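Chemist: need a 3D model of the sequence below.
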Amino acid sequence: QLCFLKSACQHNQNVTQSNHSLYKNPFLESFEETPLLVAVLTYMGYGILTIFGYLRDFLRHWNIEKCHVAREREEQKDFVPLYQDFENFYTRNLYMRIRDNWNRPICSVPSAKMDLVERVSHDYNWTFEHTGKVVKEVINMGSYNYLGFAENSGACADAALESTRKYGVGVGSTRCEIGNLDIHEELEQLVARFLGVESSMAFGMGFATNSMNIPALVSKGCLILSDELNHASLVLGARLSGSTIRVFKHNNMQSLEKLLRDAIVNGQPRTHRPWKKILIVVEGIYR
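Modeler: Purely as a prediction, here's the structure:
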């Protein structure tokens, strides 16, 4: 994932707009609404499970039903509790019923398809036993492997092997540690041409990349225009910078353009001085 940070510095507060702008047409985004029957049955299911959960906790409290959850020992009751029974209510009474569908151990490369270790439970998903069998070719829908980089064969693996032979094994680190390479600058030029901007900066993805680099780009007296669905790392970086933050609707260029026009025309609150910088923050890939 790459986060493209486009900084718009205005000194003369002039707005230029090409005649072939892509943003003249209204922005329309629609999603399929949840059927009423599905929504009602879902909430009813949660309600029933919650009621039975309280009933089962009552039975566990009086040792009528066996409790498998981690609990404090009687001799440790006077200490600060390590386990909060009420906070674990969902895990105890709802999640355990469907736990077999989650946290499945894999035994292959996590590519578009993968192999799962087969397991069984004899105590309603509190513990599992491996059968020794493998479930083959299961579709992977829970991975960050967006572009197939985790494959051990194919175009991505071949390109990684070629790059390793050419540049060595250390190029996976940051540019300030290992050094700037021609492929870094080539990537930035390609991104700039794709976005139709003057230039761009590319960073290796990471939580610290977003949270630490944004304060280096902007500070107090600057304005950040942030997509409403940006990752928490971007939100944290924006807050740490001390800049004024305004949020525009997700992928809505009309909302962004309106905020940008208002910011340029009106300037900073109270003083109406021009913003030192205006930074537009948007993700390349949303989870």
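Chemist: hey, let's count contacts and neighbours off CA atoms from now on
Modeler: Noted.
Chemist: how about the helices in the chain?
Modeler: 36-61, 89-90, 96-98, 155-167, 175-178, 182-195, 207-217, 232-241, 253-266 (DSSP state H).
Chemist: what are the contacting residues of the second one?
Modeler: The one in question is helix 89-90. residue 53 (Cα atoms under 8 Å, 6 or more residues apart in numbering).
Chemist: for residue 77, find the nearest of the helices of the chain.
Modeler: The closest of the helices of the chain to residue 77 is helix 36-61. By Cα to Cα, the value is 14.9 Å.
Chemist: list the buried ones in the closest one?
Modeler: 49, 50, 53, 56, 57 (16 or more other Cα atoms under 10 Å).
Chemist: and which of those residues is nearest residue 134?
Modeler: residue 49 (32.2 Å).
Chemist: any figure for the gap between the nearest residue to residue 255 once chain neighbours are set aside and residue 233?
Modeler: Nearest residue to residue 255, sequence neighbours excluded (Cα to Cα, 6 or more residues apart in numbering): residue 248, at 5.6 Å. Using Cα to Cα, to the nearest Å, residue 248 is found at 17 Å from residue 233.
Chemist: most packed of the helices of the chain?
Modeler: helix 232-241 (a mean of 19; mean count of other Cα atoms under 10 Å).
Chemist: angle of that helix against helix 207-217?
Modeler: Here helix 232-241 runs at an angle of 30 degrees relative to helix 207-217 (axes from the mean of the first three to the mean of the last three Cα atoms, to 10 degrees).
Chemist: packing partners of helix 232-241?
Modeler: helix 207-217 (3 or more Cα pairs under 8 Å, 6 or more residues apart in numbering; DSSP states H and E).
Chemist: for the helix it packs on, name the packing helices and strands.
Modeler: helix 232-241.
Chemist: for residue 81, which non-adjacent residue is closest in space?
Modeler: residue 72 (6.9 Å).
Chemist: contacting residues for the one you found?
Modeler: So residue 72 contacts 81, 82, 83 (Cα under 8 Å, 6+ apart).
Chemist: again, only this time at 10 Å
Modeler: Shown in contact with residue 72 (Cα atoms under 10 Å, 6 or more residues apart in numbering): 78, 79, 80, 81, 82, 83, 84, 85.
Chemist: this one as well, want them side by side:
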Amino acid sequence: MAKPHSPVKKTKNGVLNGKHEQTVERTWRDDFHESFEETPLIAAMYTYLSYIMLAIFGHIRDVCYYYGLRHAGQGTEPEIKGFVPLYSSWENFFLRHMYRLIRDSWDRPVGSVAGAKIDILERVSHDHCWHFELTGKRLHVLNFGSYNYLGFGENKGPCVEKVEEITKQCGLGIAASRQDYGYMEIHKELDELVADFLGLEAAITFPMGFATNSMNLPCLVRKGCLILSDDMNHASIVLGAKLSGAVVKIFKHNDAKDLEHKLKESIIHGQPKSMRPWKKILIVVEGIHSMEGSILPLPDIIKLKKKYKAYIYLDEAHSIGALGPHGRGVTDYFGIDPKEIDVMMGTFTKSFASAGGYIAGSKKLINYLRVYSHSSVYSCVMSPPIAQQIIASMKIIMGLDGTGEGQRRINQLLINARYFRRGLHKIGVIVYGNRDSPVVPLLIYNPSKISLFSRETLKRGLATVVVGFPATALIEGRARFCVSAAHTKEMMDEALRLIAEVADIVRIRFSRLPLSHFCIDDVPFPVSILI
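Modeler: A predicted model of the protein is given here:
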């Protein structure tokens, strides 16, 4: 199996000279394969036309609803005399009409473990997807929608056994925050294990991944500070940046040149109105982008950090456990010392099949967050079974269980990601992202095709996630596949066969690039494959 990237090499004293630095840069770039094929003109035209027609018929429906010519199936607030509406379901035109159009593709109830295969509870609607009712039937289908990257989302095995033991010992919940007798021995063990796994001085864990970003960013920056945020950063980062009171500037996705331009411009002009220097500058980026499947060019970002004396806040929600030869994320992937990152953030909801998040860094940083983080002070601590699932899966990844199971899953995930992505390229569909990313977006474009793709794949036994505006650009609606180490070659071959069949029905074979363009070698499967 080919390595994801050649490790970054240093001189004996750990310092790179100018000549050697150029060699290192060329090495990682030569092996950094990402695909972002241009949107075909015909697909863009039909997509825009579809949205125009949607807007026209949407306004006609609104007129009919207003004059009582047609009944609106959505929930509306009863009018109270003298009161303005507490909420209004009419405020968002797009969601009011578009969401209902493809609503049957979302919120599907799952009735089993979210492993390589799942049971989806069948449902029907008798009022054009305003409401649903269950039929009592179950659809046993392939699961290519869960973030179960390393296959730990299971109901048997060593992790489950450990979770059962801690549940009997500590119960399900503690009903207290860290400061109010909620901090248990298992939480201390988890904090120390996360720091050890990441190779950093200390770490603090939180019960919710979303709150890890939204509640901790305001602790690090405030008025007078500058946040430079990737334009495709997650909603939790966007919310945290807004709550902080800092000035937020957006740079193009994973574009180091645009980031440097914004850094130069910001430093030259200083704070708005006063022109004073910024109190601090924080660059906020993600390791793997959940919608694009792209990997952060971290070496470039670190160079800019050092050059302009800024800080880096790295969100590894999708990359931790799923990237790098040891599963330690994007720093491991590029062979970079994790201490180069000022604030390391991640979640346990993907590769570890649990819940919550963490922030890791220096001891001073973590001690500060223990006191000032709203997510730590004002929320209940993580449930002991949840913490134990993280500890058990992390020890397997680290090899502390005395087996090679963790390394086998990491290797298998890389093989599966490359194999599945190459299979999609062979079908002739447009696929975004890096070849080593377990997030594999397939571009569909047209909003009506998004829902049709979801329905047809499910009908044939494949569960997929489809995404459209505003989670993506207006003309870049897509299906997002999440590859897992639990997927066998047979499962992926079956999924690819079904996708090829549906691609003909939906007519989404838009790719015009030769297969050699994607620089993905055929990856033979090892004899032992995870099941």
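Chemist: about what we covered before: and the residue nearest to residue 255 of structure 1, how many neighbours?
Modeler: Neighbourhood size, residue 248 of structure 1 [other Cα atoms under 10 Å]: 21.
Chemist: same deal with residue 185 of structure 2?
Modeler: Neighbour tally, residue 185 of structure 2, other Cα under 10 Å: 9.
Chemist: tell me the contacts of it?
Modeler: residue 384.
Chemist: and what of residue 248 of structure 2?
Modeler: Per Cα under 10 Å, 6+ apart, neighbours of residue 248 of structure 2: 225, 226, 227, 228, 229, 238, 241, 242, 282.
Chemist: those: which two are farthest apart?
Modeler: Maximum distance among the contacts of residue 248 of structure 2 (Cα to Cα): 15.4 Å, for 225 and 238.
Chemist: circling back to that earlier point, ok, now how distant is the residue nearest to residue 81 of structure 1 from residue 83 of structure 1?
Modeler: 7 Å.
Chemist: thinking again about what came up before, can you turn the buried part of the contacts of residue 72 of structure 1 into a ChimeraX selection?
Modeler: Restricted to buried positions by 16+ other Cα under 10 Å, the ChimeraX selection for the contacts of residue 72 of structure 1 reads:
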select :85
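Chemist: buried set for the helix or strand hosting residue 416 of structure 2?
Modeler: Element membership for residue 416 of structure 2, per DSSP states H and E: helix 405-427. By 16+ other Cα under 10 Å, the buried positions in helix 405-427 of structure 2 come out as 406-425, 427.
Chemist: which bit of structure 1 covers it?
Modeler: The aligned range for helix 405-427 of structure 2 in structure 1 is empty, by TM-score structural alignment.
Chemist: same for that helix, what does it pack against?
Modeler: Secondary-structure packing of helix 405-427 of structure 2 (3 or more Cα pairs under 10 Å, 6 or more residues apart in numbering; DSSP states H and E): helix 384-398, strand 433-434, strand 439-445, strand 477-482, helix 489-506.
Chemist: got the angle for the first one vs helix 158-170?
Modeler: Interaxial angle of helix 384-398 of structure 2 relative to helix 158-170 (the same axes, to 10 degrees): 150 degrees.
Chemist: and the third one, by the same measure?
Modeler: Here strand 439-445 of structure 2 points in a direction 110 degrees away from that of helix 158-170 (the same axes, to 10 degrees).
Chemist: right, and the helix or strand after strand 439-445 of structure 2?
Modeler: Per DSSP H and E, the first helix or strand lying C-terminal to strand 439-445 of structure 2 is helix 447-459.
Chemist: what range does the helix or strand that comes right after that following helix cover in structure 1?
Modeler: Going down the chain from helix 447-459 of structure 2, the next helix or strand is strand 462-463, by DSSP H and E. Taking TM-score structural alignment as the measure, structure 1 aligns no residues with strand 462-463 of structure 2.
Chemist: same check, this time on stretch 125-132 of structure 2
Modeler: Under TM-score structural alignment, the match for stretch 125-132 of structure 2 is residues 121-128.
Chemist: what's the burial count for residue 29 of structure 1?
Modeler: Neighbours of residue 29 of structure 1 (other Cα under 10 Å): 8.
Chemist: so what's it up against?
Modeler: Counting by Cα under 10 Å, 6+ apart, residue 29 of structure 1 has contacts 250, 251, 252.
Chemist: what's the distance between it and residue 115 of structure 1?
Modeler: 37 Å.
Chemist: thinking residue 119 of structure 1 is in contact with residue 129, fair?
Modeler: Yes - with contact defined as Cα atoms under 10 Å, residue 119 of structure 1 and residue 129 form a contacting pair (5.4 Å).
Chemist: picking up where we left off before, quick one: which of the helices and strands packed on helix 405-427 of structure 2 is nearest residue 209 of structure 2?
Modeler: Of those, nearest to residue 209 of structure 2 by Cα to Cα is helix 384-398, at 12.7 Å.
Chemist: helices and strands around that closest one, which ones?
Modeler: By 3+ Cα pairs under 10 Å, 6+ apart, helix 384-398 of structure 2 packs against helix 158-170, helix 185-198, helix 405-427.
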